[in-house]
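1. Got a sequence here, can you model it:
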Amino acid sequence: MHDDLGFHVALSQPVRRVVSLVPSLTGAIAATRPGSLVGATDWCTHPAGLEVARVRGTKNPDRSAILALSPDVVIANKEENRELDVRRLREAGVPVWVTDIETLDRAFSSMRRLFDEALGWGVPAWLVEAERRWAEPVRESGRRVAVAIWRDPWMVVGRDTFTGDLLGRLGVVHAFADASDRYPHIDLADLDAGDLDLVLLPDEPYVFTAGDGPEAFARVPTALCSGRALTWYGPSLLTARDDLAAALA
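-> The predicted structure is shown next:
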């Protein structure tokens, strides 16, 4: 079988020992078959209280610690993990399944393949329900919305991202969909401009709060929201649509 990047991955099914290097997919695996998850990154914060071996970060995983866990497969992601780490794990004899997710539809199809084809567990009920909820029609509002992800310097979500696609599925216009970069820097004066209807301020990766973020804007309304709802695929998709609709209201 082949992962999302077309790499052939030989797996014995059903898979019993998984190390996840992707926080979103850690949550997905824990929600589906928690006993199979033997390792995760320090950034894998959901579900709360997850007790598995930690293998450092998404960009600097401890490959020796991963090997010591004897996983049947390591789950990685094209954007979140380094190709170097994937290659060296494979060279050490560890099967690595790499996902590639830039849209909501791709998230659903990628996770279906991961659970059904790669892990041999079948499609989980929570995934079926999340697909159903996001398939419900939405009324287009035409509002131009930006998503800030950092300040000093200010950065926003740009082109070809899961978050940008999510905005479109919520009936609003992603203001920076045609940006030259996926996460461009932008002057605050340009962000606080009259052609925007709203700037969303999530709580990750920068932790925007009521006292840190909204006060910088004089013209454009802002709304605090969940970073997980905007950027995580997995079980958070069950509630993300309602959570984000409330923030956009």
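2. contacts and neighbour counts: CA atoms only from here.
-> Will do.
3. mind listing the helices for this structure?
-> Applying DSSP state H to the chain gives helices spanning 23-32, 63-68, 83-91, 104-112, 125-135, 162-169, 188-191, 227-231, 237-248.
4. could I get these as CSV with mean neighbour count and distance to Val220?
-> Listed next are the helices of the chain as CSV, based on neighbours: other Cα atoms under 10 Å; distance: least, Cα to Cα, whole Å:
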stretch, mean neighbour count, distance to Val220
helix 23-32, 22, 31
helix 63-68, 14, 46
helix 83-91, 15, 39
helix 104-112, 18, 27
helix 125-135, 15, 28
helix 162-169, 21, 18
helix 188-191, 14, 8
helix 227-231, 21, 20
helix 237-248, 17, 13
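5. quick one more, to check against the first:
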Amino acid sequence: MKVVSLVPSITEALFDLGLTENEVIGRTKFCIHPKEKVKNVPRIGGTKNINIDKIRALQPDLILANKEENIKEQVEALMNDFKVMVTNVETIEDNYYLLKNLGKTFHKEDKAQVFNLKIYEILNQAKINSNIKVAYLIWKNPYMTIGSDTFIHKILSEIGFENIFKNRTRYPEIQTEDLAEADVIMLSSEPFPFKEKHIEELKEFYPEKKIMIVDGEAFSWYGTHIAKCGDYFEELIAEMNLFKHKFH
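-> Here you go, the predicted model:
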């Protein structure tokens, strides 16, 4: 089966499940994992500006899209000519079924189950031993954060963080003063590439707070990615437990 993936984390999952470059025949420019395999797969634009003619030329049997990451009109245009599977992953359970469905679709059920079990194992072990209020920023100018109906929120909650914007939905814009309640401000490495200088800017307002850059992929890439983040979460939690111990 020839497949085009319009979703970076799903492209990674397909290769993790054992598909090859002969089966994954198209991807977006943001599909960067696994590096050594995606480099041989033709690009069909970005997640929000798909090149429909390029996809037509590839003649895939199946296109994998996502409700949040792709543009509805572009996906609907593809549906006129191709079989399109539209995914929507907001919870850990959604992710479980995403992998289960991919496993079923590509006859890789056993591999999908191995990844699902690994993800549950990692999330069960990754627990902070006290409540830490967090603000997780994904964008700057304006600052944007995450509401409770996002996958990132679910991962944070699973680990034991309390999202101070849990009463909001999707990706609300916020002001610097809205961060006052947070113990920790996390600056995600993507989609906005936060750097050290951005920590310094916020430190001027909040010298007392812990402000840190976190691996955006570990929190936002659904599919198989979390199965590889065990060490990362372990280190993060050790750092948080130390921080909490020091300040309380």
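6. sorry, back to before: so which of the helices of the first structure comes closest to Glu215 of the first structure?
-> Comparing the helices of the first structure by their distance to Glu215 of the first structure (Cα to Cα), the top pick is helix 188-191, with 11.8 Å.
7. The closest one - contacts with which helices or strands?
-> Using 3 or more Cα pairs under 8 Å, 6 or more residues apart in numbering; DSSP states H and E as the contact test, no helix or strand touches helix 188-191 of the first structure.
8. what's the matching residue for Pro235 of the first structure over in the second structure?
-> The criterion is TM-score structural alignment: under it, Pro235 of the first structure has Thr224 as its aligned partner in the second structure.
9. Would you mind measuring from that match to Leu98 of the second structure?
-> In this structure, Thr224 of the second structure and Leu98 of the second structure are separated by 10 Å, where distance is defined by Cα to Cα, to the nearest Å.
10. Straight-line length of stretch 88-95 of the first structure, end to end?
-> The stretch stretch 88-95 of the first structure measures 11 Å between its terminal residues, going by Cα to Cα.
11. swap in stretch 98-110 of the first structure?
-> Chord length of stretch 98-110 of the first structure, first to last residue, is 10 Å (Cα to Cα).
12. okay, and it goes to which residues in the second structure?
-> Here stretch 98-110 of the first structure aligns to the second structure at residues 86-98, judged by TM-score structural alignment.
13. And for the residue most central in space within the first structure, nearest residue in space, chain neighbours not counted?
-> When the first structure is reduced to its mean C-alpha position, the closest residue under Cα atoms, centre = their mean turns out to be Trp232, at 3.3 Å. Nearest residue to Trp232 of the first structure in three dimensions, chain neighbours excluded: Ser24, at 5.2 Å (Cα to Cα, 6 or more residues apart in numbering).
14. How about Asp16 of the second structure?
-> Counting by Cα to Cα, 6+ apart, the nearest residue to Asp16 of the second structure once its immediate chain neighbours are dropped is Thr224, at 7.1 Å.
15. Same question for Ile199 of the second structure.
-> Once flanking residues are discounted, Ile199 of the second structure sits nearest to Ile211: 6.1 Å by Cα to Cα, 6+ apart.
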